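Student: what follows is a predicted protein model with its sequence.
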Amino acid sequence: MATGAGGPRGRGRPRTPGAEDKILAAALEEYGEHGWSGFTMDAVARRAGVGKSTVYLRWHDKDALLTEAVTRHGIELTTVDTGTLRGDLLALAGNLLRHFHSPAGWATIRVTFDVASAHERLGGFSRAVSQVHGRQVELICQRAKDRGEMDPGIWPGVVTEAIYGAAMINSLSERLEGREDDEAYLDERAAWLVDLVLLDITR
């Protein structure tokens, strides 16, 4: 069932095979290029290569579409459970570093900037970003505390800020410097970042 205020307009999922994933990916790419003010359902349909009716069959407006797009991508990225705190943070950091280098990841960064600079509340999609990502880090930290790996007094928000902040800055610097970070570089950065964070939060 689609998320977002008002619920879906019609019944069922898009009838074109594979259309849903294409539409959600296109929505994030479209937002990454044009932001909230320039984002339209018609443009998403064109980018995804589907008819407008296919989009409106599932999502009644652009807020509902973006809410599901950021929620689903966020859950896919952040749902990690390796059995150890270092393993979880390493998987999370690696996923985020790769994500923020992609069109979908750039859309997530742009959502953050748009929400922070808006003079009025944007759509429900803006809440989905912080809720999905923040909640998953809380789960990682709670499991680590239950295993005795993490200082119980550490606030999960500190971990969120460290991991997400570093991943975002890495993406921004790559764009500003015209770099093309490869897989080996991102893996190395993830390990450095996690080891630095662990110095302050482990028991």
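Tutor: Thanks, I have the structure now. Numbering: from 1, shown residues only.
Student: use CA for all of it now, contacts and neighbours both
Tutor: Fine.
Student: so for stretch 177-189, what gets flagged as buried?
Tutor: Of the residues in stretch 177-189, those buried under the neighbour-count criterion (16 or more other C-alpha atoms under 10 Å) are 186-187, 189.
Student: try this one next to it:
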Amino acid sequence: MSFTNDPPHGPGEVNSVAGRPRDPEVDRRVLRAAAEVFGEDGWGRFTVDAVARRAGVGKASIYLRWPNKKELLASCLEARVTPVADIDTGSVREDLVQLAGQMLTSFFGASGRATTRLLMEADRIPEVAERVKELRQSQVLAARAIVRRAIARGELKPGTSVTLLLDAIVGGCLNHALATPDDLRGRVGEGLTDYAVQLVDFVLGGVTAG
């Protein structure tokens, strides 16, 4: 596809066709706009036109960077969705509080709506589904390792269900985000650390050894 006759670039954009380097600020604006559009409207209404309007750039400028909207969304998610880090503080309570904190931050952060949308709609987007599957797998392995180490150390009762414990914590974080009205997200977001502690203590109450 040729863009030789594209309309003039918007403010701050760079003419990549002429051999000049891409402007990273335009990339950031487009990826931020893509996360906002996807988070608000979902895949069914996610279009390059909508992203271009939100970012304040020409549509041709987006196509110079990404060949289609699927690749644009994939790049957006890779740039803005943070994987769960491997956590091993030596304390299952602290490990799980940090895990819950990471999950809550991803759900309430600037790209929180895109993250929750992604959990529900990734399978509908072939170019994105495989990348999301890999991300989920790495997160599951990191989370399950926390619980298994705690059982081995004797912090949790033998036979503790890894799946149920993590479902309770991760599900609690997701439900907290989904149940929070838009007009309260800012206020609720200020108390995420306290909520992570309360959630973990509540869940651990039934499985802590001794």
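Tutor: Ah, there it is. For clarity, every value in this text was computed on a predicted model and none was experimentally measured.
Student: make a markdown table out of the buried residues of stretch 177-189 of the first structure and add distance to residue 202 of the first structure.
Tutor: Output for these, formatted as a markdown table (distance: C-alpha to C-alpha, whole Å):
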| residue | distance to residue 202 of the first structure |
| --- | --- |
| 186 | 23 |
| 187 | 22 |
| 189 | 20 |
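Student: a markdown table for those, including distance to residue 140 of the first structure and secondary structure?
Tutor: Listed next are these as a markdown table, based on distance: C-alpha to C-alpha, whole Å; DSSP: H, G, I helix; E, B strand; the rest coil:
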| residue | distance to residue 140 of the first structure | secondary structure |
| --- | --- | --- |
| 186 | 21 | helix |
| 187 | 20 | helix |
| 189 | 20 | helix |
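Student: between those residues, which sits nearest residue 128 of the first structure?
Tutor: Nearest to residue 128 of the first structure out of those is residue 186 (C-alpha to C-alpha; 26.1 Å).
Student: for residue 169 of the first structure, which residues are in contact?
Tutor: Residues counted as contacts of residue 169 of the first structure (C-alpha atoms under 8 Å, 6 or more residues apart in numbering): none.
Student: trace it over to the second structure, please.
Tutor: Residue mapping for residue 169 of the first structure onto the second structure gives residue 175, with TM-score structural alignment as the criterion.
Student: wasn't its match part of a helix?
Tutor: Yes. Per DSSP: H, G, I helix; E, B strand; the rest coil, residue 175 of the second structure lies within a helix segment.
Student: what's the spacing between it and residue 121 of the second structure?
Tutor: Distance of residue 175 of the second structure to residue 121 of the second structure, computed by C-alpha to C-alpha, to the nearest Å: 17 Å.
Student: which stretch of the first structure lines up against stretch 97-104 of the second structure?
Tutor: Using TM-score structural alignment, stretch 97-104 of the second structure lines up with residues 90-97 of the first structure.
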